[in-house]
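Colleague: Next come a sequence and a model predicted from it.
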Amino acid sequence: MQALEHEIKALVIESLNLEDITPDDIDPTAALFVEGLGLDSIDALELGLALQKRYGVSMSADSEETRKHFASVRALAEFVSASRTR
C-alpha cells in the first residue's frame, strides 16, 4: 500500500502542478482539502480525472462516498486498491 500511496502523492503533485513539494512532504493521513494541502474543488476535479486516467477508477462528483475517498492520500490509495480487486 505504501507504493500506491507514493504513486498517488506523485500524481497529486504532477496533476495539480504543485511546486516546491515532493511526495515525502505529503503526510498520507493529512487532509487534502481546506487544511493539509489546502486543495479546492477545482483541484478535486483535476485530481479525479488524473485518477480516472491512471487507474481507471470513476466516482461521482457529488457523492458523500467520494468525499470520504478524497479525505487523504491514504483514503485514495485504499479506494484505488479496492477498485482494482473488484
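Modeller: Received, thanks. Numbering: from 1, shown residues only.

Colleague: For the rest of this, base every contact and every neighbour count on C-alpha atoms.
Modeller: Noted.

Colleague: residues near Val84, how many?
Modeller: One correction, residue 84 is Arg, not Val. 11 (other Cα atoms under 10 Å).

Colleague: Below is structure B, check it against A:
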Amino acid sequence: MDSLTPEELELSTLIIEALNLAMDPQDVDPEAPLYGGELGLDSIDILEISMVISKRYGFMISSESENKVEIFSCLRNLCTYVQSHKVK
C-alpha cells in the first residue's frame, strides 16, 4: 500500500469523519476502489462525500460530470481532482 500524501490524508480524514467509519484515515489505500472497495461505500456514501467536499473546498462535483466514475475511482484520483478544483 502506498503512503498517503498530506492532501490525501486530509481528504481521507474528511471522508471517514463524514461517514462515521471505524478506521484510521492513514489506513486507507489511496489506490483502492472507493465504491464497493475496502471501505464498503455505496452510491449514498459517494453523494455524502460530494457534499462534504463542496462544503470544505468550495466547489461541487456534479452528478452530471462525464468523468465522475474516474474521479471517485480511488482516493488518489479524488484528491487530485479536489486539489485542481478547490476554491477554499
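Modeller: Thanks, I have the structure now. What you see is a predicted model, and the numbers here were worked out from it, not measured in a lab.

Colleague: Please tell me how far Val34 of the first structure sits from Gln2 of the first structure.
Modeller: Using Cα to Cα, to the nearest Å, we find Val34 of the first structure at a distance of 24 Å from Gln2 of the first structure.

Colleague: now do Ile26 of the first structure
Modeller: 13 Å.

Colleague: With neighbour numbers in mind, choose between those two.
Modeller: Ile26 (21 against 10).

Colleague: What does that one correspond to in the second structure?
Modeller: Under the alignment by TM-score structural alignment, Ile26 of the first structure pairs with Val28 in the second structure.

Colleague: residue contacts, its match?
Modeller: By Cα atoms under 8 Å, 6 or more residues apart in numbering, the residues touching Val28 of the second structure are Ser12.

Colleague: now swap in Glu19 of the first structure and tell me
Modeller: So Glu19 of the first structure contacts Ile13 (Cα under 8 Å, 6+ apart).
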